[in-house]
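Colleague: below are the sequence and a predicted model; questions follow.
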Amino acid sequence: MELSTLWFLLIAGLFVGYFVLEGFDFGVGMLVPVLGRDDRERRVVINTIGPLWDGNEVWLITAGGAMFAAFPEWYATLFSGFYLPLLLILLALILRGVAFDYRGKRPEAAWRRRWDAAIVFGSAVPAFIWGVAFANIVRGVPLDAGHNFTGGLFDLLSPYALLGGLTTTALFLTHGAIFLALKTAGDIRTRANRLAERFGLVAAVLAVLFLGLTLAHRSTPAALVLSALAVLCLAGALVANRLPSRTDAEGRREGWAFAGTALAIALAVASLFAGLYPNVLPSTVDAAVNSLTVENASSTPYTLKIMSWVAVVFAPIVVLYQGWTYWVFRKRIGTQHIPE
């Protein structure tokens, strides 16, 4: 396997990890005022992702850095053509991080409601825009012979791209609701289970429609298989979320449900990359000449070789550390753990 193809697969893996992990905390952020009926319940919802959300964002930083080093042409064209959407994502993520920290600085209810709204905004905007962005990456954008983006903002807002944004938002809401059911106790857990059922049905319909349109436009055998598996995993997650637990009389099989939504998101993102390859950013203008591919967008073989050795050494350390973090904060929490 050529190093350029290897790094395409590694970047795909980084985005898979980012959407699976950041997906549930985007969903939790959007659900703060929905599932939290008072301040203590909202604090429970926020505390489920408190030790995790910043670590999840490392996957995005690493993916961006890997794109910059391994595929500089892809990085340059993508970040210049998608400048405004990516800037909105960055601002939303900054606002969300500030909201997590500043929400508890003052006791007034109005102060905390404003920061709760900031958490919702900072979670919903990236959840939607990432779907729009990846829909455009797969569908293609207008590029000239110099691989420069020649379109405008409204070229990125096609019905297909907006459907991609709605799909990721619905998937992340379902993923987040199931995560809350897995991590909380009492009434919040029960309400989260019910919300997961409702959001899950919407997400399933949108996912089937979006993946179907994607395959109609850019299909490969691998993309077809991965898309079908993603839909099956999402359906399995919804079934598991309805089944009673064998060990907990008050709960359902949230662990299996969460694994199902995680696999569904991972397989769906993988199917997009499988349909994209060997392109990294197709052009809608003279696609055979103007498209960016893993060959014409990559760095030199020597650069990719050095990067590969760095990844071999440091990637396992990062994964093991994050896995340890999840293990440490694995237990359920409820309002009984939140002081007045």
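Modeller: Nice, I can see it.

Colleague: could you use CA atoms for every contact and neighbour count after this?
Modeller: Will do.

Colleague: which stretches in the stretch 101-250 of the chain count as helices?
Modeller: Using DSSP state H, counting those that start in this stretch, the helices found in the stretch 101-250 of the chain span residues 109-139, 159-183, 187-217, 221-242.

Colleague: mind putting these in TSV, distance to S271 and mean neighbour count included?
Modeller: Below are the helices of the stretch 101-250 of the chain laid out as TSV (distance: least, C-alpha to C-alpha, whole Å; neighbours: other C-alpha atoms under 10 Å):
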stretch	distance to S271	mean neighbour count
helix 109-139	10	21
helix 159-183	14	26
helix 187-217	9	19
helix 221-242	4	21
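
Colleague: among those, which comes closest to G23?
Modeller: Ranking those by proximity to G23 (C-alpha to C-alpha) places helix 159-183 first, at 4.9 Å.

Colleague: related to what we said a few turns ago, same list (the helices of the stretch 101-250 of the chain) but as CSV, adding distance to A145.
Modeller: Listed next are the helices of the stretch 101-250 of the chain as CSV, based on distance: least, C-alpha to C-alpha, whole Å:
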stretch, distance to A145
helix 109-139, 17
helix 159-183, 24
helix 187-217, 23
helix 221-242, 28
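
Colleague: of all those, which one is nearest S298?
Modeller: helix 109-139 (16.8 Å).

Colleague: what's that closest one packed up against?
Modeller: Under the contact definition 3 or more C-alpha pairs under 8 Å, 6 or more residues apart in numbering; DSSP states H and E, helix 109-139 sits against helix 3-35, helix 83-102, helix 159-183, helix 187-217, helix 254-276, strand 279-281.

Colleague: among the helices of the stretch 101-250 of the chain, which is nearest D25?
Modeller: Per C-alpha to C-alpha, nearest to D25 of the helices of the stretch 101-250 of the chain: helix 159-183, 6.1 Å.

Colleague: tilt between that closest one and helix 109-139?
Modeller: If you take axes from the mean of the first three to the mean of the last three C-alpha atoms, to 10 degrees, helix 159-183 sits at 130 degrees to helix 109-139.

Colleague: and helix 159-183, how far from the chain's centre?
Modeller: Chain-centre distance of helix 159-183: 9 Å, with C-alpha atoms, centre = their mean, to the nearest Å.

Colleague: cool, stretch 226-239 as well?
Modeller: Put simply, stretch 226-239 sits 17 Å off its chain's centre (C-alpha atoms, centre = their mean).

Colleague: also stretch 17-34?
Modeller: Centroid separation between stretch 17-34 and its chain, computed with C-alpha atoms, centre = their mean, is 8 Å.

Colleague: put this next to the first one:
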Amino acid sequence: MQLHDVWFVLIAVLWIGYFFLEGFDFGVGVLTKLLARNRPEKRVLINTIGPVWDGNEVWLLSAGGATFAAFPEWYATLFSGFYLPLLLILVSLIVRGVAFEYRAKRPEEKWQRNWENAIFWCSLLPAFLWGVAFGNIVRGVKIDQDFEYVGNVWDLLNVYALLGGLVTLTLFTFHGAVFVALKTVGDIRVRARRLATRVGLLTAVLALGFLLWTQLDKGDTASLVAMVVAVAALVAALGTNLAGREGWSFAFSGVTIIAAVSMLFLTLFPNVMPSSLDPAWNLTVTNASSTPYTLKIMTWCAGIATPLVLLYQSWTYWVFRKRIGTQHISDPVH
């Protein structure tokens, strides 16, 4: 295995980590409208991800930075061709971060309600658009002989990609509902489990259709194994959620995300961005990569820094591992 193959795998791992971690806090953001009945319950939901949401976004920065350094041609084509949806995601993430910090700065009802609306919409939109983006990457887009995107934004709104967006939105919402059940006590925990069952059933239908479509169109034996694992893990997550085993349910919903994203990257390799105009114009791990020397330096840096980041983030989750409920919410002081 050459270094450009290694970095394709590492970038896949970074995206898997991002969707696993940011997936549940996107889901919690969506649940502030679907699950919370009053302001204390909204505060409980936000507090479940308060200590970790910004750390989860580090995985996105790492994935983007690694793509830029390891596969500059892929980065250039992706960010120029997907400019509008990626800009919407970026703006949403910025507004969402500001909303978390500023929501409680003033006591007025309108002020807090507006920031809570921002958290909801700026969680829902990226959760949907990431699925659309990856659906298009796997399906293939209009890339010419100069490896430049020559389509328009409407070409990205095809049935396959939109279905991918619905899958990520519902899957992340299910993942978030299971996380809320794992992190809370009282009535909100019970209602989170009930909502997780309903959302999980919808997710299963959409995900099965999307993964089957992907497998029939571009799959091989390895992607078939990943698809079977994803479907089995989703069924197990639903079953353990019904049994009230929130820890196991969260673990299985995480395995679902890991296996599903792995399947997409397995169907993609050795391409990084296929051309729908001519297979000879596909961006691959070979023609889109940096020089071997650059990849070698990156490998050393990643080998040193990555374990430290993982240790720190694991410690953060351990420190904030306890459940919370409305009884833990004190009156705000302004």
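Modeller: Received, thanks. Please read all numbers here as calculations on a predicted model, not as lab measurements.

Colleague: circling back to that earlier point, quick one: which of the helices of the stretch 101-250 of the first structure is nearest P301 of the first structure?
Modeller: Proximity to P301 of the first structure (C-alpha to C-alpha) singles out helix 109-139 among the helices of the stretch 101-250 of the first structure, at 24.7 Å.

Colleague: the helices of the stretch 101-250 of the first structure: which one's closest to T293 of the first structure?
Modeller: The closest of the helices of the stretch 101-250 of the first structure to T293 of the first structure is helix 109-139. By C-alpha to C-alpha, the value is 12.0 Å.

Colleague: mean deviation, the closest one versus the second structure?
Modeller: Superposed on the second structure, helix 109-139 of the first structure shows a mean distance of 0.5 Å to its aligned residues (mean C-alpha distance after the TM-score superposition for the first structure).

Colleague: repeat that for stretch 53-64 of the first structure.
Modeller: For stretch 53-64 of the first structure, the mean deviation from the second structure after alignment is 0.3 Å (mean C-alpha distance after the TM-score superposition for the first structure).

Colleague: would you mind finding the match for S275 of the second structure in the first structure?
Modeller: Using TM-score structural alignment, the equivalent of S275 of the second structure in the first structure is S283.

Colleague: run a quick neighbour tally on the residue lying closest to that match once chain neighbours are set aside.
Modeller: Counting by C-alpha to C-alpha, 6 or more residues apart in numbering, S283 of the first structure lies nearest to S291, which is 4.6 Å off, once chain neighbours are set aside. Residues near S291 of the first structure, counting by other C-alpha atoms under 10 Å, number 24.

Colleague: now S291 of the first structure: how far from F149 of the first structure?
Modeller: S291 of the first structure sits at a distance of 11 Å from F149 of the first structure (criterion: C-alpha to C-alpha, to the nearest Å).

Colleague: identify the contacts common to those two.
Modeller: Common contacts of S291 of the first structure and F149 (C-alpha atoms under 8 Å, 6 or more residues apart in numbering): L143.

Colleague: now do the contacts for L226 of the first structure.
Modeller: Applying C-alpha under 8 Å, 6+ apart, we find L226 of the first structure in contact with L267, A268, A270, S271.

Colleague: likewise for A274 of the first structure?
Modeller: The contact partners of A274 of the first structure, by C-alpha under 8 Å, 6+ apart, come to T220, A222, A223.

Colleague: the same query, at a cut-off of 10 Å, please.
Modeller: Shown in contact with A274 of the first structure (C-alpha atoms under 10 Å, 6 or more residues apart in numbering): 9, 12, 138, 218-227, 268.

Colleague: same check, this time on L308 of the second structure
Modeller: Residues in contact with L308 of the second structure, defined by C-alpha under 10 Å, 6+ apart, are S314.

Colleague: the residue mapped onto it from the first structure sits in which helix or strand?
Modeller: Under the alignment (TM-score structural alignment), L308 of the second structure pairs with I317 in the first structure. I317 of the first structure is part of helix 301-328, with elements assigned from DSSP states H and E.

Colleague: that helix vs the second structure, average offset?
Modeller: Looks like 0.4 Å for helix 301-328 of the first structure (mean C-alpha distance after the TM-score superposition for the first structure).

Colleague: returning to what we had before: wait, which of the helices of the stretch 101-250 of the first structure is closest to T62 of the first structure?
Modeller: It is, among the helices of the stretch 101-250 of the first structure and with distance given as C-alpha to C-alpha, helix 109-139, at 16.2 Å.

Colleague: angle of the closest one against helix 83-102?
Modeller: Orientation check (the same axes, to 10 degrees): helix 109-139 of the first structure against helix 83-102 gives 150 degrees.

Colleague: so helix 109-139 of the first structure matches what in the second structure?
Modeller: Mapping helix 109-139 of the first structure onto the second structure (TM-score structural alignment) gives residues 109-139.

Colleague: so what's the gap between the matching stretch and the chain middle?
Modeller: How far stretch 109-139 of the second structure lies from its chain's middle: 11 Å, per C-alpha atoms, centre = their mean.

Colleague: quick one: neighbours of G27 of the first structure, just the number.
Modeller: 26.

Colleague: contacts only, for it.
Modeller: 120, 123-124, 127, 169-180.

Colleague: what do you get if the cut-off is 7 Å, keeping everything else the same?
Modeller: F172, L173, H175, G176, A177 (C-alpha atoms under 7 Å, 6 or more residues apart in numbering).
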